[in-house]
Each structure stands twice: as C-alpha cells, then as structure tokens.
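*Asks:* My questions concern the predicted model and sequence given below.
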Amino acid sequence: MTQHPDQHPDQHPYQYTVLRCVPRVEREEFVNVGVVLYCPGREFLGAAWHLDEARLRAFAPELDVPAVRAALQAVDLVCAGEAHTGYAGAVRATAYGVRVLSDTQSSRFGFLKAPRSTVLQPGPVHGGITVDPAVELERLVQGLVR
C-alpha cells in the first residue's frame, strides 16, 4: 500500500458505514443507530451502536425495538467472527464450480456493508485515516448516532 506524502506513518486508512434503522422500508426514512468501521492496517473490524428508544418510538411507534437490538448484537457477532461458530467453512456454488468462502475481516465487512431491504440497513461507505480505529469508531458514533 502506498502512503500519501502528508500521511503520518502511524495513520492507516479505514472504511466505515453507518447503520440505519428503517422501520418502513417503503418510506425510506431512517434513524442512525450504529457504525461499523474496518481498518485493515490495524486488523480492526468493529461496531458501536446506541439505541435511543424514546426517539425510535416517537419516530415509529410500531417498531420492534428488541428486534433492532438483536440485529445490532448480531452485527457485533459478525465483527468478532463469532456469527458462524459451530459451522464448518462455507461453500458456495458458482458458474465455475464450487468455492470455499473465507472468513476474514474483509469478507465480514463486505457482508455488513452490502445493501439490504430490512429494518437495519447500512448506509454508503465512507473513508478516512486514523491512528486508533477504536477511538475513531467512538468519535463517529458520537457525531453520527448520538
């Protein structure tokens, strides 16, 4: 990886996506509830989230908040590589034969950032550089979710 001339040697590029709660997919209205950050240079994949239940209930009184919380907890498991514990390596059939899927931080981030039509959706992917991805994740949650 080529480093930008102005970039400090301890800084590493990262990507992040904001997790959105979309109670009624057809209306495309949402509330930010979390952030997933991936920094390969620091071997970091993490999520942080905050559910403001009063805000969510005002926004969507019919929303199943415990289901949203469970979905966010599942994101935590995916980040930690624990979502598929107990399962053997996954295999996917393709037009060219069978391929064993790898479970890496990169593939898990790819899964988490993929568009979907559910109550919990990722937003667009953005990037930056950081020395400490955990601190950057908390900064993003404070600025984009809380």
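*Replies:* Done, it's in.
*Asks:* When you work out contacts or count neighbours from here on, use the C-alpha atoms and nothing else.
*Replies:* Will do.
*Asks:* and the gap between Pro115 and Val125?
*Replies:* Look at Pro115 and Val125: by Cα to Cα, to the nearest Å, they are 11 Å apart.
*Asks:* Below is an additional structure, to be compared with the one above:
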Amino acid sequence: MSPYEYAIIRAVPRVERGELINVGVVLYCQRLDFLAARTHLHENRLLALDPHADLDGIRAALKSWETTCAGGADGGAAREMKPGERFRWLVAPRSTILQAGPVHMGLAVDPCAELDRLVELLVR
C-alpha cells in the first residue's frame, strides 16, 4: 500500500454565488511518481447553477488540468515541474471557475484504480 493525496476538482460557474458541482479528482502518489486527473462534466447540473455557463470553456479548462498532470505536453510551465510541484500548483487556492477542494489522504495499491474509484464515488 502506498499513501496518496487527492482533491476534488469543482466547477464554480458564478464565483460570487459560491455554488459548485464536483467535476473531477486529481490524485498524487509520491512513492509511485503518479499524478493524474480524471474529469466528468455533468452539463445539466452545471447549467442548473448557471444557464449561461461557458461549457466549451469549462471543458477546455478541465482538459488543461489533465494535461498539466501529464507534464504539460503543450510546453507550458508545468513541463519543468516535478509531479509533486504540479499537484501543489493545481490544488492551490484560487477564485476561478475551476477550483480544488481540500486535500485528503489515503492508501492504495494501485493509484490509477483508486483514482477511477474516487471519480465514480465523488463525481459521477
């Protein structure tokens, strides 16, 4: 078993209202050098909070979280960061449409399978 850290990715379409839905999970396991994000956008839930939400923009932002976890294949700043640095950067507090919730810890044999389990439990 290896310790890991994770945070729920939340969409906050109107930051001033503070309403949110869970749209993904980012998981980091230092021991296994694993960092990944899995996302799932419930469009109807999001539109219930904000009928004018920019779905394409939110989808693109979610994709950027996954790209950042993978090492920033687009050549951005994440490319130079280690996985732990990328995780800390992603979960840092921010007041944008996508935000990370509090960081939690757990133990898992397979962090990839655990990430899938957490997405199913907390997002879908």
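*Replies:* Here it is on my side, so go on. None of these values were measured; they are calculated from a predicted model.
*Asks:* And the strands in the second structure?
*Replies:* 2-11, 21-29, 34-39, 98-100, 104-108 (DSSP state E).
*Asks:* how about the first one, which residues of the first structure does it hit?
*Replies:* Alignment of strand 2-11 of the second structure against the first structure: residues 12-21, by TM-score structural alignment.
*Asks:* for the matching stretch, the distance to its chain's centre please.
*Replies:* Offset of stretch 12-21 of the first structure from its chain centre (Cα atoms, centre = their mean, to the nearest Å): 6 Å.
*Asks:* So which bits of it are buried?
*Replies:* By 16 or more other Cα atoms under 10 Å, the buried positions in stretch 12-21 of the first structure come out as His12, Pro13, Tyr14, Gln15, Tyr16, Thr17, Val18, Leu19, Arg20, Cys21.
*Asks:* For Gly41 of the first structure, state which of the residues you listed is nearest.
*Replies:* Proximity of the buried residues of stretch 12-21 of the first structure to Gly41 of the first structure (Cα to Cα) peaks at His12, which lies at 5.7 Å.
*Asks:* contacting residues around that closest one?
*Replies:* Cys39, Gly41, Arg42, Ile129, Thr130, Val131 (Cα atoms under 8 Å, 6 or more residues apart in numbering).
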